[in-house]
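Q: Pasting the sequence and the predicted coordinates here, then a few questions.
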Amino acid sequence: MVLFLYSPLVSRGVAQSPLGAPRATLAAPAEASFAVGQQLDANLAAATAPLLAQGPSSGSIVTYIAMLSSQNVVPNAPMTEARGVVGAALAGDRLVVRGSFRELSSALRDYATDPVDPPNPNITSAFHIHRGSPSENGPFQYALEVTMNSTGRGGSATGDYRLTPEQIQALQNGLLYVDLHTTRNRGGELRGILMPA
């Protein structure tokens, strides 16, 4: 099997369309490889599209990606085959997020029946954005809307938020991360820091 390295062709300043440009992806079948490059391209395109639709008034668009891995979960990395990717686009204070994931170990954690202590009514799904360094569990910021696929172990996530100046600074400093929680791994099954694309 031959592997190719993947590098998104998106500049740090103004987003370029991630569609239409040739991409090197893993040479394994899409089912086995999760088609990381294709998933990133699709997520970045979906995150950028609403901002581009705003027209010139949206200003420059900065794109971010997060590679979700169980190895990034703090304090203990769970054993799982799950994987996921997130693409995000920022214009001004508006952050649009699109994610995809698969092969979760179990169903998503349901915060209605298994709430955090103390309960937080803003945690409406098991896919979150938090603020914190890679070595800590930071405070909850936003919940993403999750759509599961037919397997019940994969799906997609979306979010559209207005960030505070402090959150924008955290994003620019690599201090916003996304994580996903399941019933088997309540504290987190996947996690990744949003980094410039």
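A: The structure has been received and is ready for your questions. The structure displayed is predicted, hence computed values, not measured ones.

Q: Could you use CA atoms for every contact and neighbour count after this?
A: Noted.

Q: Go ahead and list the helix or strand containing the residue nearest in space to the middle of the chain.
A: For the chain, the residue nearest the mean C-alpha position is residue 86 (2.8 Å; CA atoms, centre = their mean). Secondary-structure assignment from DSSP states H and E places residue 86 in strand 83-91.

Q: and the angle from whichever helix or strand comes after that strand to strand 83-91?
A: Where DSSP H and E defines the elements, the next helix or strand beyond strand 83-91 is strand 94-102. Here strand 94-102 runs at 170 degrees with respect to strand 83-91, directions being taken by axes from the mean of the first three to the mean of the last three CA atoms, to 10 degrees.

Q: ok, back up a step: what separates the residue nearest to the centre of the chain from residue 65, distance-wise?
A: In this structure, residue 86 and residue 65 are 5 Å apart, going by CA to CA, to the nearest Å.

Q: before we go on, here's another structure to hold up against the first:
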Amino acid sequence: MKRTALLFACLFAFGAASAQDDTMTGGMMSGGMMTGGMMSGGSMMSGGASMDQSLEVTLSGDQQVPPVTTEGTGSATVSLAGDTMTVRGDLSGLSSPLTEVAGSSGHVHLAPAGENGDVVFPLNVSADEGGTSAIFSLSTTLTPEQMDAFNAGELYLNFHTETNQGGELRGQITPSL
């Protein structure tokens, strides 16, 4: 939160210092620092645009729909730079080996928290010998519609195991607002 406030302060100061006319008219600052969007806590939301950000995502069985009882845990860092989303993370302690569903054992899905949704992207998953721990990654370009879903918190990570083929661990990607 402090980094976001500092970033906003620096961007605002830079914009005010570089503007030829520091008046605000119609939601636009002369000099072009802010244009027709609303900046709030690190996100620029207007027509799918978003400021670069890095989010920490916790994966758990409690987030599955319906919830799953598991000792498994996981975490991920989801970064957005322009329209490029990068995901890196790990998981461990799964109840059974990971299993492929729709071409991968892990995916990015489209749905708000509390709902299941369709696969949007497969994740690159590299499991240990027993298949109950893994690292995963993804780097992909988001369409404007996917960017809107990202900004709305409607993307989530999901991992499938032999015991829980619908998903054992889930983590909602919730941007800073």
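A: Looks like it came in fine. Remember, predicted model here, so these are calculated numbers, not experimental data.

Q: Any idea what the TM-score is?
A: TM-score for the superposed pair, counting by TM-score structural alignment, normalised by the length of the second structure: 0.69. Supporting figures: 134 aligned residues with a CA RMSD of 2.3 Å.

Q: re the thing from before, what is the strand holding residue 86 of the first structure packed up against?
A: On a contact count with 3 or more CA pairs under 8 Å, 6 or more residues apart in numbering; DSSP states H and E, strand 83-91 of the first structure meets helix 36-53, strand 62-68, strand 94-102.

Q: In the second structure, which helix is the longest?
A: helix 2-18 (DSSP state H).

Q: now that helix against strand 53-59, angle please.
A: Computed by the same axes, to 10 degrees, the angle between helix 2-18 of the second structure and strand 53-59 is 160 degrees.

Q: so how far is the next helix or strand after helix 2-18 of the second structure from its chain's centroid?
A: Sequence order places strand 24-25 as the next helix or strand after helix 2-18 of the second structure, per DSSP H and E. The chain centroid and the centroid of strand 24-25 of the second structure are separated by 33 Å, computed with CA atoms, centre = their mean, to the nearest Å.

Q: so where in the first structure does strand 24-25 of the second structure end up aligned?
A: When the first structure is aligned by TM-score structural alignment, strand 24-25 of the second structure has no counterpart there.

Q: Where do the helices of the first structure begin and end?
A: Counting by DSSP H, the helices of the first structure are 30-33, 36-53, 165-172.

Q: JSON lines please, covering these and showing distance to residue 143 of the first structure and mean neighbour count.
A: Listed next are these as JSON lines, based on distance: least, CA to CA, whole Å; neighbours: other CA atoms under 10 Å:
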{"stretch": "helix 30-33", "distance to residue 143 of the first structure": "27", "mean neighbour count": "10"}
{"stretch": "helix 36-53", "distance to residue 143 of the first structure": "16", "mean neighbour count": "21"}
{"stretch": "helix 165-172", "distance to residue 143 of the first structure": "15", "mean neighbour count": "15"}
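
Q: which stretch among the ones you listed comes nearest residue 78 of the first structure?
A: With CA to CA as the measure, helix 30-33 is the member of the helices of the first structure nearest residue 78 of the first structure (20.1 Å).

Q: quick one on the thing from earlier: quick one: closest of the helices and strands packed on strand 83-91 of the first structure to residue 135 of the first structure.
A: In terms of CA to CA, the element of those nearest to residue 135 of the first structure is strand 62-68, at 14.9 Å.

Q: who's in contact with the aligned residue in the second structure for the residue nearest to the centre of the first structure?
A: Taking TM-score structural alignment as the criterion, the aligned counterpart of residue 86 of the first structure in the second structure is residue 76. Taking CA atoms under 8 Å, 6 or more residues apart in numbering as the criterion, residue 76 of the second structure is in contact with 56-59, 87-90.

Q: Same list (those residues) but as TSV, adding neighbour count.
A: Listed next are the contacts of residue 76 of the second structure as TSV, based on neighbours: other CA atoms under 10 Å:
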residue	neighbour count
56	18
57	21
58	19
59	25
87	22
88	18
89	19
90	18
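
Q: Just put those residues in JSON lines and tack on distance to residue 169 of the second structure.
A: What follows is these, written out as JSON lines (distance: CA to CA, whole Å):
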{"residue": "56", "distance to residue 169 of the second structure": "15"}
{"residue": "57", "distance to residue 169 of the second structure": "11"}
{"residue": "58", "distance to residue 169 of the second structure": "9"}
{"residue": "59", "distance to residue 169 of the second structure": "5"}
{"residue": "87", "distance to residue 169 of the second structure": "15"}
{"residue": "88", "distance to residue 169 of the second structure": "15"}
{"residue": "89", "distance to residue 169 of the second structure": "13"}
{"residue": "90", "distance to residue 169 of the second structure": "11"}
